[in-house]
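Novice: structure for the following, please:
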Amino acid sequence: MPVPTRSHALRLIALFGLVSLMADVTYEGARSILGPYLALLGASGIVVGMVSGIGELISYGLRPLYGYLADRLRRPWMFTIPGYAMSVLAVPLLALARTWPAAAFLILIERLGKAVRTPARDTMLSYAASEVGPGKGFGLHEALDQIGAVGGPLLMALILQLSGRYDLAFGMLLIPALLTLGLLTAARLLYPTPHQLEASPGDRGKTLPQGTADPRFRQYLAFVALSVAGLVHFQLLSFHLKQARLLPDAAIPALFAAAMLVDAAAGLLFGILYDRFGLRVLMAIPAFSAVVAPMVFSGFPILWFTGVMLWGAVIGAQETVMRAAIPALVSREERGTAYGLFNGIYGLAWFLGSAAMGALYDLSRGGVIAFAIGMELIALSVFLRMPR
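Specialist: Below is the predicted model:
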């Protein structure tokens, strides 16, 4: 590997960002049409729900294991490349599925690939981001990632509109899948040892972060869990928009795409703010999250639209600042484990919070608002008690 410089760090971040962009075109494009495709193959509603739920359980629940293994083996590429390969190659194979069990199997393989790669990839990103600013590094990656998350579903919508063929739509995703693997191979060849991009904290005169057993890191995970659980997720937001007849069905995906663009811009902005002000920026996440539910469930167009855009900004902050903060809390030797734990807690909190708010919605929208605000206030109190 060449002598580490800031330009090398930026190049690796950009490569990972482009990898995520192409990967998101592939699997987010597929996810946008999986529901109707499974129905076309004869799956029932309960099957679709179970496949989705088991997939997310695999994706988030196994990340602590693969983060731990990445730390123990000290070979992050060994998890990153196979993980991406599993995800992006499983998707175009859906074009060949003729039964819903075959499609479900490929969907679960895609989710497993995400579990395998994410902690190791985030660890390598943290090495490069330390040279340009953790916030800016993760913010740039999130911005490129979300461009793919918007582009993939729009591409699928265009292909289905022109041809009406699901097999053609999935088959076309082989192109971004191969581009993903090509960019990933280039990154591996250029930067086989990405940890060399980061100077040790001791070299910079900083206090060395502690391990994952440190109480401060555990408090941070508690803060993450509470804040994530208190954010109303888009599935419930879009369900409410349809139930209350606030928006036509065809406009809801467009609204989601707009929120993802806000996500990309907010990720960059919050990243820059994090590099300037440090962990204090995290307080904005529960503060903004707490007002999403009251705005979205208000019934006033300007308020619910602003609330959905604010939801996108919060997602951008979570994906950027929450990840960027981990190197300041955990030693480099345990960073993969830390990212695995972070992702596992994030997924569990997302599931439990969504389930609770879904149940409350059927009883009272005011209950959803109270739950969301309450969780964010508790999250803020936990953060304020963290040792500085």
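Novice: please make it C-alpha for all contacts and neighbour counts, starting now.
Specialist: OK.
Novice: now for the longest helix along the chain, which elements pack on it?
Specialist: Assignment by DSSP state H gives helix 100-132 as the longest helix of the chain. If you count contacts as 3 or more Cα pairs under 8 Å, 6 or more residues apart in numbering; DSSP states H and E, helix 100-132 packs onto helix 6-31, helix 45-61, helix 63-73, helix 77-90, helix 134-163, helix 335-363.
Novice: quick one: buried residues of it?
Specialist: Residues of helix 100-132 classed as buried: 100-101, 103-104, 106-132 (neighbour count, 16 or more other Cα atoms under 10 Å).
Novice: please apply the same query to stretch 210-230.
Specialist: Result for stretch 210-230 [16+ other Cα under 10 Å]: buried residues 210-212, 216-230.
Novice: give me the subset of those lying in helices.
Specialist: 216-229.
Novice: nearest to Met156, of those?
Specialist: Using Cα to Cα, Val228 comes nearest to Met156 of these, at 29.4 Å.
Novice: would you do the same for the sequence below? I want to compare the two.
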Amino acid sequence: MYLSTIGRSTAPTGKRPWAAVGANVVALGAVSMITDVSAEMVTAVLPLYLVIGLHLGPAAYGLVDGLYTGATAVLRLAGGYVADRTRRPKVVAQVGYALSAVAKLGLLAAGSAGVIGLVVAVDRTGKGLRTAPRDALITLSAAPEALGRAFGLHRAMDSFGAFLGPIAALAVLAASGQAFDAVFVASFCVAAVAVMVLMLFVRDHAPTAAPAPRAPLRELLGTPGVRRIAAAACLLGLTTVGDGFVYLLLQQRESLAVGWFPLLAVGTNLAYLLLAAPLGALADRVGRLPVVLGGYCALAAVYLLLFSPLGEWPLLVAALGLYGVFYAATDGVLIALAGPMLPEHLRTTGLALVQTGQALAYLLSSVLFGLTWQLWGAATATRGAAAGAVVATLATAVLLSRRTALSRRTAAR
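Specialist: Purely as a prediction, here's the structure:
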């Protein structure tokens, strides 16, 4: 029974539970939605371009895919620390969004894998700087008992942008005669709109506590609850091999035409869009930890489906639907679970620590998955990932269910 109380709200929500989310969360959701339209216009075709266009093998692609998320992970800590020290999370987030927008123009000059890698690194630097301050703003803008709903709403709006991005890219390609430069320019313009929305409509929320100390990690890691949530994030990050691998395996198994490849991401994002807000609300009612653990069970099921007897459209519907369940149950809910465990004056740095642990674990996971695929085959790699997901889920349940200071912090929520 204790497991279901982790991260659960006990405060009354009243007749209008969504009112506790706040207008600032909606504005941040709009920023993320527009930004994701821009980002997914570029990234929806990137795995296929690298593997087919540049002829990268599974191991090389695993390294690129891992670097895409993990290489700038330390910048998440930098962004979180600067936001806590300056008490201006909006300004730090704004710099990150602007940097990612400018990076889209760099793709116009990219003609090799090396240059593309550099441009992607700049884009990911922007994401690394903005993610923790943005999530901290959400925790500071919503009522504590509504954090699951706040992150669910934000992630639903974010995933709606991710849903629209590949469709927008296909439309631009069709209108421009398959000119990728047109996609890059359009992506920059959309990203610039997101920066303007952030500047005009998002209000800054400085923590009421004192500014962060000069050695924030020492204080954070000295807190048992923080150590456990960070360790759990690393464990769970090791089970995630990346969307590109999942979509490439589906495309190869079902012999999908190249033109259909971007729509695989659309299927996942549609499920994510429909489920993010309901699962966030469910997490507030039954506990955030059980919802997160259920999401990673869905991820293990996705891995097993890739080499199951199921095929054709039932496989695509089941795999992409469960993949969307995984994202809806974990992406925002894990942050909603972690947020109340962190001291307010180190909220942004603490969230950055959790996200950095996940990102670095993801880097290792992608490299290992790519190597395993290349050496022993995709089936072995995928089944190993499924087994790892089950083990990490069980370990996380044990790690975060212990009756310690963590329980005292979260049981009141």
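Novice: which one in structure 2 is aligned with Ala287 of structure 1?
Specialist: Counting by TM-score structural alignment, Ala287 of structure 1 corresponds to Cys297 in structure 2.
Novice: check which helix or strand that match maps to.
Specialist: helix 288-305 (DSSP states H and E).
Novice: before we move on, what about Arg402 of structure 2?
Specialist: Using DSSP H and E, Arg402 of structure 2 falls outside every helix and strand.
Novice: ok so, going back, for Arg188 of structure 1, find the nearest of the helices and strands packed on helix 100-132 of structure 1.
Specialist: The nearest among those, by Cα to Cα, is helix 77-90 at 7.3 Å.
Novice: and stretch 354-369 of structure 2, how far out from the chain middle?
Specialist: Averaging C-alpha positions (Cα atoms, centre = their mean, to the nearest Å) puts stretch 354-369 of structure 2 12 Å from its chain's average.
Novice: follow-up on the earlier one: could you identify the helix or strand that succeeds the helix holding Cys297 of structure 2?
Specialist: With DSSP H and E, the next secondary element past helix 288-305 of structure 2 is helix 312-338.
Novice: what residues are up against Pro294 of structure 1?
Specialist: Each residue near Pro294 of structure 1 by Cα atoms under 8 Å, 6 or more residues apart in numbering is listed here: Ile369.
Novice: check Leu147 of structure 2 too.
Specialist: Contacts of Leu147 of structure 2 by Cα under 8 Å, 6+ apart are Val21, Thr139, Asp284, Ala336.
Novice: so what corresponds to the third one in structure 1?
Specialist: Spelled out, it's Asp284 of structure 2. Applying TM-score structural alignment, one finds that Asp284 of structure 2 aligns to Asp275 in structure 1.
Novice: that match is in what secondary structure piece?
Specialist: Here Asp275 of structure 1 is assigned to helix 251-277, by DSSP H and E.
Novice: how big is the angle separating that helix from helix 301-317?
Specialist: 50 degrees (axes from the mean of the first three to the mean of the last three Cα atoms, to 10 degrees).
Novice: now the residue at minimal distance from the centre of structure 1: closest residue in space that isn't a chain neighbour?
Specialist: Centroid check for structure 1 by Cα atoms, centre = their mean gives Glu319 as the closest residue, at 5.9 Å. Nearest residue to Glu319 of structure 1 in three dimensions, chain neighbours excluded: Glu142, at 6.8 Å (Cα to Cα, 6 or more residues apart in numbering).
Novice: any idea how far Gly299 of structure 1 is from the one you found?
Specialist: 31 Å (Cα to Cα, to the nearest Å).
Novice: and these two? Which one has more around it.
Specialist: Glu142 (26 against 16; other Cα atoms under 10 Å).
Novice: so what corresponds to that one in structure 2?
Specialist: Under the alignment (TM-score structural alignment), Glu142 of structure 1 maps onto Arg155.
Novice: for that match, give me its contacts.
Specialist: Here Arg155 of structure 2 is in contact with Gly29, Leu273, Ala276, Ala277, Ala328, Asp331, Gly332 (Cα under 8 Å, 6+ apart).
Novice: so the residue nearest to the centre of structure 1 touches Gly267, yeah?
Specialist: Yes. Look at Glu319 of structure 1 against Gly267 with Cα atoms under 8 Å: they come within range, at 7.2 Å.
Novice: so what's in contact with those two at the same time?
Specialist: If you check Glu319 of structure 1 and Gly267 against Cα under 8 Å, 6+ apart, the residues they both contact are Phe138, Glu142.
Novice: quick one: furthest residue from the center of structure 2?
Specialist: Per Cα atoms, centre = their mean, the residue of structure 2 sitting farthest from its centre is Gly177 (32.5 Å).
Novice: from Leu50 of structure 2, how far out is it?
Specialist: Distance, Gly177 of structure 2 to Leu50 of structure 2, using Cα to Cα: 21 Å.
Novice: then Leu299 of structure 2?
Specialist: 24 Å.
Novice: of those two, who's got more company?
Specialist: Leu299 (25 against 17).
Novice: so who does that one touch?
Specialist: Leu322, Tyr323, Phe326, Ala386, Ala389.
Novice: ok, Arg149 of structure 2 next?
Specialist: Trp18, Val21, Ala277, Pro278, Gly280, Ala281, Asp284.
Novice: if we use 7 Å, what do you get?
Specialist: Residues in contact with Arg149 of structure 2 (Cα atoms under 7 Å, 6 or more residues apart in numbering) are Val21, Ala277, Gly280, Ala281.
Novice: same question for Gly148 of structure 2.
Specialist: Gly280, Ala281, Ala283, Asp284, Val333, Ala336.
Novice: hmm, the fifth one is touching Gly280, no?
Specialist: Yes. Under the criterion of Cα atoms under 7 Å, Val333 of structure 2 lies in contact with Gly280, with a separation of 6.3 Å.
Novice: intersection of neighbour lists for those two?
Specialist: Common neighbours of Val333 of structure 2 and Gly280 (Cα under 7 Å, 6+ apart) are Gly148, Phe151.
Novice: highest neighbour count among the contacts of Leu147 of structure 2?
Specialist: Ala336 (30 neighbours).
Novice: that residue maps to what in structure 1?
Specialist: So, by TM-score structural alignment, Ala336 of structure 2 is matched to Ala324.
Novice: check Leu235 of structure 2 too.
Specialist: That one, Leu235 of structure 2, aligns with Leu226 by TM-score structural alignment.
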